[in-house]
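Student: Quick one: sequence and predicted model below, then my questions.
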Amino acid sequence: MVIGIRYSIPNVVGRGVTIIKASTRIFQRNFSSEKTYVFQQKISDHIKIELDQIPIIRPPKKLKESKKLGGKSQVQAELEQRPEKVPVRPKKSRARKKATDQTSDITNSNSNIVEPYIDETQYEGEVYSDIGGKTSQNSLTDFYQGIKDITDHYANKGPDYVVLMQVGSFYELYFDQATKFSSMLGLTLTKKKLRTQDVAFSGFPDYRLDKYLQTIFSSGLKAVICDQKHDSVKNIIERPVDRLVTPGTVIDDGLRDFHCNNFILSMTLPEDPFKKDFTSLKIGLCWADVALGRFFVLESTLNDLMANITRINPSEILINDSVDIDSLISGRWFPELGDLRKYYITTYSAPANKKKLPDFVDRFTDNKKLVNSILESWTVKEVSAASMLLHYLDECLPTYKFNFDLPKRSLPDTIMQIDPRAAQDLELTETIRGGFKIGALANIIDRTLTDPGSRLLSTWLLAPSTDVKDIAKRQSYISVFLKDEMFVEDTISILKRTSDINRTIRRVDNGRAELSEYLELANTIFLVDELRDMTVKSSNSTLRKLVLPLFNEFVEAKILLKLAKRINRTINPKTMISKPDNYKLDTDITRRNWSVQPTATPRLQQMRADYDNLLESYDTLSTELKAQCESYGYNAAVRLIRELRTGEFVVELKSSNKSLERMIKDAKFEYKEKTKTSVKIVNPEWKTLGNQMLKLEQAITLEEMVILEDLKSSLLRSNLELSKVSPVIETLDTSISFTSLARDKNLVCPIVDKSTHFEIEEGRHLVVEEGLKGNIALIENFTANPCFLDAGESWVITGPNMGGKSTFLRQNALIAILAQIGSFVPAKSARIGVIDKIFTRVGSSDNIYRHQSTFMVEMNETAIILRDSTRRSLAIVDELGRGTSTAEGIAVAFASLSHLIKRNNSKVLFATHYGSELEKLILNDPELTGKVKFYHTSLSKIRAGNLPIDEKIVFNHHLTEGVSYHSHALEVAELAGFPNDALNVAKDSFKKLVK
């Protein structure tokens, strides 16, 4: 049975109510008939505790849960027999010393403040229990039975649920959960001995929750969080399921990176899709970022599904449980879906009492009529996907207040399609080897200063625009900013001080925001207004005409500046530096720092003035007492405290001077407690002052709570207006990021139009170029190369391995992507007709999981390109046909190139070692003559006169028209350090084969 103090909330001001912030720790002792445990309980924000009179509880030395006295437990009967008033002086408790020793390892050793400690052996009060009374010999107590019921429930749902039960300041696993997952989490498995059985048990401190959740996610599991709650009506502790945490439902700041979106995606497939004709199959998609309030829907074709999933880049994918997931991701039905294996997948079945989509209208911030009109415009597939996602979020986050922005339908026709293979081959967000961010394109081009700006840039990179006007507008910002460095520098200075408003408003709605975040929100509003004012005053008319429209919706939301001013009038700015003083038991009673400005309301202003008068009285008494101590020849630190165990106000004198006793005796003070370094005394005048200060502080605290709650309501009512702030920040941030990139990397503004031209003069690969600059061992610059293509044309690139063929292919695809996200590009000049899709077939390996050889993987990828490529598409194909015999490989390569040019009419960059063979086949095909051009790189050795210098091989990466008839494999093998014996055998074999 757990014994503790019941925390209650009085209905009137001034009845001893105070607030203990989250940093305050209260310790409780768990009494059982067999063993004593100590645990630490973290008090959540704004718990109200009645402190007028904290009585003493003295439980019996050995509690017997099953023993009854007149229908009541032994503890309850003993408590009822005691008088209401208790002695002021507490008895020393050996149990307290033991408990303090046990908890010393989890208190903050770096803090100079002694954390308050509640020892229930020294208190009387109402008793609450989370174990229960009488139990049968073969049953568990209510506490353990409740835990078992929850763990059994989720065990029946699947093997991938980890139930974390909060007990005090620890999260614990019990029964089979502890046995199964303790090793994976790196926890010590132990047992709790009960009368009837041993219970497997392991746990960790609550402040390390984020660390263990990451481990759970990385193992493909889900976490069920059961937080401890005290029901003041029933007077019991309950541990209901607070949230089910998966990668897509994360609301804890420590578990996600706000530089990028954290989308959870739902998609609804037919109950038995494997019997459907996939060529016409439509799939509903819905995705949302819970912590940022973003919500989207889309109806996708099966052919475009993986490209859409790639650009969304979800942390979790939700699929209806009627689908056989193993068959789906095997790729046997539709090969592209094999890439789903890279994602965290959850299967879900909506509840029997399923809601209709309009029932979720309150989940969105806009007016109901507008939201309903949008929902009615969705297709059946989109509605199905949205309904599944919203039901799932309701189940996972039952206590979380969703606050989604106006739902939007994504328009696939306005974005470039980049499938998973292309995103991987081009290393847009992470490298192929190792999955590192350093070395990826995103790492090179992202110079944003804010989280909203970084998220927007990440979105653009995976979904480049195909809207020529939109691209031109983004380019215009860069062009103007390059000519006005002063404006850019001032804007950068302002952007650095802004906060993530979308994130803050969701934290406010769920009671998770600190008061400092309110001030940061107000400050961001003022900073955006400062940006607008700076733009208005700019002497650059072109800049004013371009940038001012960004602020139109911000200006129309006139309530924003009023709201920001109200926040500053209400909240004490000192909270940005240090948190307000908290009333702590057994510490200094005085409070000199508050959450709310004294002028927030007339009532608060009067109470604060009265409290200041009491502080003056306190300072006067302290001065007099110090003077009295000095008259006896020593200095002493003086403070008024309220004792933890008795609730009594006492004066603490810090001094080890022996003459202290004589002064106390002469002054006729009453001794309370004495240690080697301090003494506590009782004085009526000080006691009266302490009671007055405490009651007034409690009244002020309640008044502050009313003020802050009203401010919170005003913020939430202005949610729609607040959503107008972030677009200004993110647009300016990404534009300035592109400006900085263009200036430092010598980029040019490309012409992006509706033609089918692809004309690049002296193009470069940004990432490789950056790598060469950072490698002091290489004394070479990047070799720029041109590329001129139109619809139905191809360049076939030949040359030695390591000659730069693959780099050339990738660099042109990256130039196209950079151009269509609105950035300048690494080239001397560029003209690009809008590209609708980019395909890559670059390198392959066996897929053992799907029982596919290297050649089969090649064929699957090539089939997708041949099926989906259009006259506006760019396909880059590297060494197709190498996974089979030479003759068959040549045949496949030629057939693929011919199909892409004749049937798809696409732009194709084709690298191969079958140059001479393909040249013969192409020259014999009149339809291909003139549409295919051959270029090659070469290899040479550095020489001084007739003498070789260390036999050094140099690759000439400059493209020259014609075919390379040698791949120089033996030279590359020599360069790689091939053993001489093996190299000689290779040379002899080659001579025999070419005869």
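Tutor: Good, I have the coordinates.
Student: contacts and neighbour counts: CA atoms only from here.
Tutor: Noted.
Student: most distant residue from the middle of the protein?
Tutor: Largest separation from the mean C-alpha position in the chain: D666, at 64.3 Å (Cα atoms, centre = their mean).
Student: Surely that one is within a helix?
Tutor: Yes - according to DSSP: H, G, I helix; E, B strand; the rest coil, D666 belongs to a helix.
Student: The lengthiest helix in the chain - contacts with which helices or strands?
Tutor: Longest helix of the chain, by residue count under DSSP state H: helix 684-717. Packing contacts for helix 684-717, counted by 3 or more Cα pairs under 8 Å, 6 or more residues apart in numbering; DSSP states H and E, involve strand 17-20, helix 501-509, helix 559-570, helix 602-631, strand 649-654.
Student: These: which one's closest to V638?
Tutor: strand 649-654 (5.0 Å; Cα to Cα).
Student: same for the closest one, what does it pack against?
Tutor: Under the contact criterion of 3+ Cα pairs under 8 Å, 6+ apart, strand 649-654 touches strand 637-642, strand 678-682, helix 684-717.
Student: wait, R474 sits on S823?
Tutor: Yes - between R474 and S823 there is a contact under Cα atoms under 8 Å: 7.5 Å.
Student: Who has more neighbours out of those two?
Tutor: Neighbours per residue (other Cα atoms under 10 Å) separate R474 from S823, with S823 holding more: 29 against 19.
Student: Need the three-state assignment for the more buried one.
Tutor: Following three-state DSSP, the label given to S823 is coil.
Student: now it, nearest residue through space, not along the chain?
Tutor: Nearest residue to S823, sequence neighbours excluded (Cα to Cα, 6 or more residues apart in numbering): F738, at 5.8 Å.
Student: Could you check the longest helix of the chain and say which residues are buried?
Tutor: 686-687, 689-691, 693-705, 707-708, 711-712, 715-716 (16 or more other Cα atoms under 10 Å).
Student: what's the longest strand along the chain packed up against?
Tutor: When the chain is parsed with DSSP state E, its longest strand is strand 947-961. Where contact means 3+ Cα pairs under 8 Å, 6+ apart, strand 947-961 is packed against strand 932-944.
Student: dropping in the other structure now:
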Amino acid sequence: MSSQALYQPAESPATPETSASKTVPDNRVTPMMAQYIEIKAANPDSLLFYRMGDFYELFFEDAEIASQSLGIVLTKRGKHQGQDIPMCGVPVDRADDYLQRLIGLGHRVAVCEQTEDPAEAKKRGAKSVVRRDVVRLVTPGTITEERLLEPGRANYFLAIARRRVSDTQWCYALAAVDISTGHFVLSETDGAGLSAEIARFEPREILVPDVIHDDPELAAFWRETRASITPLSREGLDPASAERRLKEHFGVATLDAFGSFSRAEITAAGSALFYIEKTQIGSRPVLNPPVRDNAGAALAIDSATRANLELTRTLSGERSGSLLATIDCTVTPGGARLLADRLAGPLTHPGLIHDRQDAVASLVENGDLRDRLRRILKRSPDLARALSRLGLGRGGPRDLACVRDGLFAARDLGLELAITPNLPKELSGAAELLQSLRTDVAERLAVALAEDLPLLKRDGGFVRAGFDQSLDELRELQQDSRRFIAALQARYAAETGCRTLRVKHNHMIGYFVEVPQNVGEDLLKEPWKDTFVHRQTMAGAMRFSTLELGELESKIASASDRALRIELGLFDTLAQDLIDLSADIARAAEAIAVVDVTAALADLAVRLDWRRPTIDTGLTFHIRGGRHPVVEAALKREGAAFIANDSNLSGKDAGHILLITGPNMGGKSTYLRQNALIVVLAQMGSFVPAREAHIGIVDRLFSRVGAADDLARGRSTFMVEMVETAAILNQATSRSLVILDEIGRGTATFDGLSIAWAAIEHLHEANRCRALFATHFHELTALADRMPRIANATLKVTEWNGEVVFLHEVVPGAADRSYGLQVARLAGLPLAVVERAKTILSELERSDRESPKRALVDDLPLFAAPVRTQPTQPKRDPLREALDGIDPDQMTPREALEALYRLKAQQ
């Protein structure tokens, strides 16, 4: 449908103000526009969806923004202070589609509805404006509509507060709330871990007090984050007000039953509730009591590492191709969200990890139980989000059915688990919750709800016949009326002799008799003029009303209205019954998700031959036959096999560093990433793609892989690389795992070599962490001879008939070259360029043989002593000084050849 056809200005008897604007001089404000301006002034930071009949209208700048964002026609409506009023609109019944697009573009929307019957407005005068008010603010972090949400992704918003711990340090508290499911989580972190903690929740919106938003040290972060940032004033955000708001919301006298919270956490939680009250305007979502995440309970993964490893999204922002998409075998929306949550925040407590592993192992071993559970789970809809919509007053008949079906699935899961002996801790806990759940409400819903349910409760017809006697009587009256209309039409046709006479209905004049115009002329005369009262003359037809039709219409309208009122009353009663059980239903929804994730990970392990890793508190890191899960899945689709590789970074008091050299396209980056992903999978409680894995708990995971720039912040590829490397070197501990790829390659050769060299030394001497370091600086392999916890490894490659063959096998040792020319030829570089490069390479290698780089490296003082000693001054060497002044990366082939001749002349 074209945008021109999509939008037509509202024309409704509900808005007597539509004609008022035409009679008021240009220099005056119409009553309708005065109302609009007043409401808009109260919501200046939102696009105002102003309800007029069957459309939400937007005016002035809002209309211009929406028109451009949605691709709909911008028109005008009258004048305001002598100027045309820009206007556009969207149909009410399709508003969700447009809201989704606007929210996706970062806009906020205030939904303004008519709050009184138009008939009441008319009683105040012909030009009276129907009362309207904003009933809801729609923001990225507070949407609940099914069509606006991703089923398998949580929709968190974060509220942030902080407290000072020293003159130079702050502690930050985060309250993460997903009102679509009721999840409410509190956590604390220091300034260095703030970005990692925010990245763990992947929020759609962040509430930031003005004092934090304007902090110069954080201002750049708020500008650059992908989440929508909403600044908050200080008013009402103090700990005392926040604590009072929390107690009132949950109806408790003290927060002690929920746990021990810091003042900053209470402030953040209170700010979150304040925002919910502000956006939901009188509606009260079903929220779980806040749960505290203990500091250090989750593996810290900063946003750069998450992006590099493509945990939940690829670098292009797509879910497909990510680790999450590869391992997600869940069959319920709640299970998919829990899996994503566990992947985003792997555990650091071995006991809790073992509990999850035990549950997965039990379903790996008991395939029949796993299959039965998954069959039941497939019948379980999104229980948590349906309950949330009902609690907010936005639910419909299908949400009632959703909760009904979810409760029945919970009952069946509980019965299945009840007859299974020796359940592990995680599954037995879920079984207890499911078995204790009341199902009498679900049984009542099964009796009450019809088979085919409308989307909206206002449409009626969702209560099953036989459930309510008074409703059945009114429905029978409606049916009798329809039969009477048919009989009346037949009688009128017989009496007038007009076989084409029809009794019809529209919203303007109600029921009427329609006949061809020639027959209508006769009905205006005796003996029919007293029976048929003329209403309208159409092109080729005339319309009449009768006394009998008027009486019948009144009876039908009365029966329909009364029937709908009864249905709506029954809906409210049934919804309230569920809301009264919301705490139990929420716990059941969580238990269903736990069972789903456990069964899905067991199914994954069986199908892909994943094994249970050993997790302990040591510094072991030993993987046999490790594989990259995403790459392996892609190769399997193409019918190819993945080459598995071992990795050993184990140490007693400090981790080892594996220095990896090898050809381009040999698989270094894949090898780096697969070891990091195995850690994430292991600590989230999953089996892993390896023959065997023994991992000492990793507290922080760092990844610097690949090349990217950040032009918006004025950062080159090399600058981004250095910023991320600095974060790693400043934060990694002896329990961390670090993977680094090609550090220093973005600048001149000797600059880059020196940076990579110093970074390895710092990792070895200061951080003392487990690390994988891939490089093309072959000179660095000499470090393995001089530092005890560094070992060399390389990717095997062979040549066959002049072609390079990558074997993707990691073996001990160092590479002798990078095979860059062969890769360049495979990439399609012109043959002339490749041949010329061979010539230049031959000259460079000959020069190197005559003045070897190895000798240069051996002479450098940093290799002769640990980094903690002072280097001695090398002897002056003019040839080396000339070499230092050459930057090969910035030279043309001709310039490089000329430089070689100059160097040769200095010998």
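Tutor: Arrived safely, thanks for sending. What you are looking at is a predicted structure, and each value in this text was computed from that prediction instead of being measured.
Student: Just the TM-score for the two chains, thanks.
Tutor: Remark: TM-score between the superposed chains equals 0.81 [TM-score structural alignment, normalised by the length of structure 2]; 829 aligned residues with a Cα RMSD of 4.1 Å.
Student: R398 of structure 2 -> structure 1?
Tutor: Alignment note (TM-score structural alignment): R398 of structure 2 maps to S516 of structure 1.
Student: and its match, how far is that from L702 of structure 1?
Tutor: Counting by Cα to Cα, to the nearest Å, the gap from S516 of structure 1 to L702 of structure 1 is 19 Å.
Student: for A223 of structure 1, same thing?
Tutor: 36 Å.
Student: Can you name the residues that contact the aligned residue in structure 1 for F773 of structure 2?
Tutor: Aligned by TM-score structural alignment, F773 of structure 2 pairs with F910 of structure 1. F910 of structure 1 sits next to 794-797, 809, 876-879, 897 when contact means Cα atoms under 8 Å, 6 or more residues apart in numbering.
Student: I'd like the helices and strands packed on helix 684-717 of structure 1 as a markdown table, with mean neighbour count appended.
Tutor: Converted to a markdown table, these look like this (neighbours: other Cα atoms under 10 Å):
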| stretch | mean neighbour count |
| --- | --- |
| strand 17-20 | 23 |
| helix 501-509 | 21 |
| helix 559-570 | 18 |
| helix 602-631 | 15 |
| strand 649-654 | 22 |
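Student: I'd like these as a markdown table, with distance to N308 of structure 1 appended.
Tutor: What follows is those, written out as a markdown table (distance: least, Cα to Cα, whole Å):
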| stretch | distance to N308 of structure 1 |
| --- | --- |
| strand 17-20 | 48 |
| helix 501-509 | 25 |
| helix 559-570 | 36 |
| helix 602-631 | 55 |
| strand 649-654 | 67 |
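Student: and V680 of structure 2, that one's in a strand?
Tutor: No - judged by three-state DSSP, V680 of structure 2 forms no part of a strand; its state is helix.
Student: What's the match for S458 of structure 1 in structure 2?
Tutor: So S458 of structure 1 corresponds to A340, using TM-score structural alignment.
Student: Can you tell me the closest non-neighbouring residue to that match?
Tutor: For A340 of structure 2, the spatially nearest residue (Cα to Cα, 6+ apart) is L324, at 6.7 Å.
Student: Could you check how many residues crowd around the one you found?
Tutor: L324 of structure 2, neighbours per other Cα under 10 Å, totals 21.
Student: How about F258 of structure 1?
Tutor: Around F258 of structure 1 there are 18 residues (other Cα under 10 Å).
Student: so what's the residue mapped onto it from structure 2 up against?
Tutor: When structure 2 is aligned by TM-score structural alignment, F258 of structure 1 is paired with P151. By Cα under 8 Å, 6+ apart, P151 of structure 2 lies in contact with 333-334, 336-337.
Student: Most neighbours among these, which one?
Tutor: G334 (29 neighbours).
Student: Make sure that one is actually in contact with G152.
Tutor: Yes - the criterion here is Cα under 8 Å, and G334 of structure 2 meets it with G152 at 6.9 Å.
Student: tell me the contacts of the closest residue to R789 of structure 2 other than its chain neighbours?
Tutor: The spatially closest residue to R789 of structure 2, leaving aside those adjacent along the chain, is H656, at 4.7 Å (Cα to Cα, 6+ apart). The contact partners of H656 of structure 2, taken as Cα under 8 Å, 6+ apart, are 649-650, 764, 768-771, 789-791.
Student: what do you get if the cut-off is 10 Å, keeping everything else the same?
Tutor: Shown in contact with H656 of structure 2 (Cα atoms under 10 Å, 6 or more residues apart in numbering): 619-621, 648-650, 763-764, 768-772, 788-791.
Student: what does I890 of structure 1 give?
Tutor: So I890 of structure 1 contacts 880-882, 884, 896, 912-915, 917-918, 921 (Cα under 10 Å, 6+ apart).
Student: 8 Å - rerun?
Tutor: Residues near I890 of structure 1 by Cα under 8 Å, 6+ apart: 881, 914, 917-918.
Student: so how far is S794 of structure 1 from it?
Tutor: Per Cα to Cα, I890 of structure 1 is found 17 Å from S794 of structure 1.
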